[in-house]
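Q: 3D, please:
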Amino acid sequence: MLLVLWLLNIARVRQAEQQAFARAMPGFAARIAQTPRTAGQPRLLDWAWKETGAAIGAQIFETIVYDESDEIGRPPAALSAGWRARASVRLKDIAERIGHRNRNDEVDVRRIDDHFYLVTETIQ
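A: All right, here's what the predicted structure looks like:
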């Protein structure tokens, strides 16, 4: 019974996240349309999404990332030098954590829509 309640809660949370993303999508689309490609490179944009945590315990940062190349979804060893260069400017903290994970910190990248990813950083 507890497992069923837990699964239902997860489903409700995911549904709420999807609804929030859908409401924010017009703003995302407008910013993407206004952002030119630099030297023909794929666009890489980010939006702060959520931040939780306290002075004691883990801090959790969620960022929505639009990556036209979809490289952010690859394993760290498969990221191209071009992506790393773009990310070092645009997604500095995220890019550093993806490439050099501290054993206590965690970075999770989950695809949520076409070229959109939810990056969850858990900092211990």
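
Q: make it CA atoms for all contacts and neighbour counts henceforth
A: Noted.

Q: what about the residue lying closest to residue 112 once chain neighbours are set aside, is that helix, strand or coil?
A: In space, and not counting its chain neighbours, residue 112 is closest to residue 118: 6.5 Å by CA to CA, 6 or more residues apart in numbering. Here residue 118 is recorded as strand under DSSP: H, G, I helix; E, B strand; the rest coil.

Q: want to put them side by side, so please do this one too:
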Amino acid sequence: MAIAALIPDRPAIWPVPAAAVLFAGLVLVDTALEWEPPFDALALLALLALWCGVAMVAASRAVRARRDGRPRRALSLALLPLAFLVTVVQPGLVMGGAQSLGDRLHFAKGRASYLAQVGALPNTGEPKLLVWGWGGFIVASTSLVYDESDEVTLPPERQSASWKARAEHTDLACPYGYRVRTALGGHFYAVGVGC
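A: Model (predicted):
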């Protein structure tokens, strides 16, 4: 009787918590945007290298399980390398979800302070606009924007001249532009800035 016949064909469980922990790591990197370059980029690269290593281990074990005639175990082990491959080929699917969740957690952490700062702004008759730099990576950063007019979400040609004047000396005036990443409710937005 072959040794493989003595080993039951049970799915491997560890790839699921491993993928969850690695995704949580991506969220943590995005939530902790106060990190200064190059530590932010190094943390992300280290996390992706760790994920790659774990995916390679799972792939080699999947091949071994398939060779031993245990298809359920092989399939369960192949899910982690497949998730890594999807992250590399279509980073918006996984990284975008991690970014959005990280933005929400980062905002929730300081929400009371942000609301207090907005409340302390004088009423000038113009919609209030306030921008906080959250930090980010070497060539791009994230800012929190409170925009009472919500014009931050409009294309530049539809933004009013008064809004552009209020945004002129903020991160929103970056010549490389910005992208609203996450609408946080109550006129708050997490914005990716190209500067």
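
Q: Aligned to the residue nearest to residue 112 of structure 1, what sits in structure 2?
A: Residue pairing (TM-score structural alignment): residue 118 of structure 1 is matched to residue 190 of structure 2.

Q: so what's that match up against?
A: Applying CA atoms under 8 Å, 6 or more residues apart in numbering, we find residue 190 of structure 2 in contact with 103, 142-145, 180-184.

Q: of those, which stay in contact in structure 1?
A: Counting by both residues aligned by TM-score structural alignment, their matches' CA atoms under 8 Å, the contacts of residue 190 of structure 2 that remain in contact in structure 1 are 142-145, 180-181, 183-184.

Q: Okay, the residue nearest to the spatial centre of structure 1 and residue 94 of structure 1: tell me how far apart.
A: Nearest to the mean C-alpha position of structure 1, counting by CA atoms, centre = their mean, stands residue 119 at 2.4 Å. Separation of residue 119 of structure 1 from residue 94 of structure 1 (CA to CA, to the nearest Å): 8 Å.

Q: and if you look at residue 66 of structure 1?
A: 13 Å.

Q: and if you look at residue 67 of structure 1?
A: Applying CA to CA, the value for residue 67 of structure 1 to residue 94 of structure 1 is 13 Å.

Q: hmm, back to that, more neighbours, residue 66 and residue 94 of structure 1?
A: residue 66 (24 against 18; other CA atoms under 10 Å).

Q: residues in contact with the aligned partner of the more buried one in structure 2?
A: Counting by TM-score structural alignment, residue 66 of structure 1 corresponds to residue 146 in structure 2. With contacts defined as CA under 8 Å, 6+ apart, the neighbours of residue 146 of structure 2 are 118, 128-131, 187-189.

Q: In three-state terms, label residue 146 of structure 2 for me.
A: Residue 146 of structure 2 - assigned by three-state DSSP - is strand.

Q: so what's it closest to, chain neighbours aside?
A: Nearest one to residue 146 of structure 2, counting by CA to CA, 6+ apart, is residue 188 at 4.5 Å.

Q: Please apply the same query to residue 46 of structure 1.
A: Nearest one to residue 46 of structure 1, counting by CA to CA, 6+ apart, is residue 65 at 4.4 Å.
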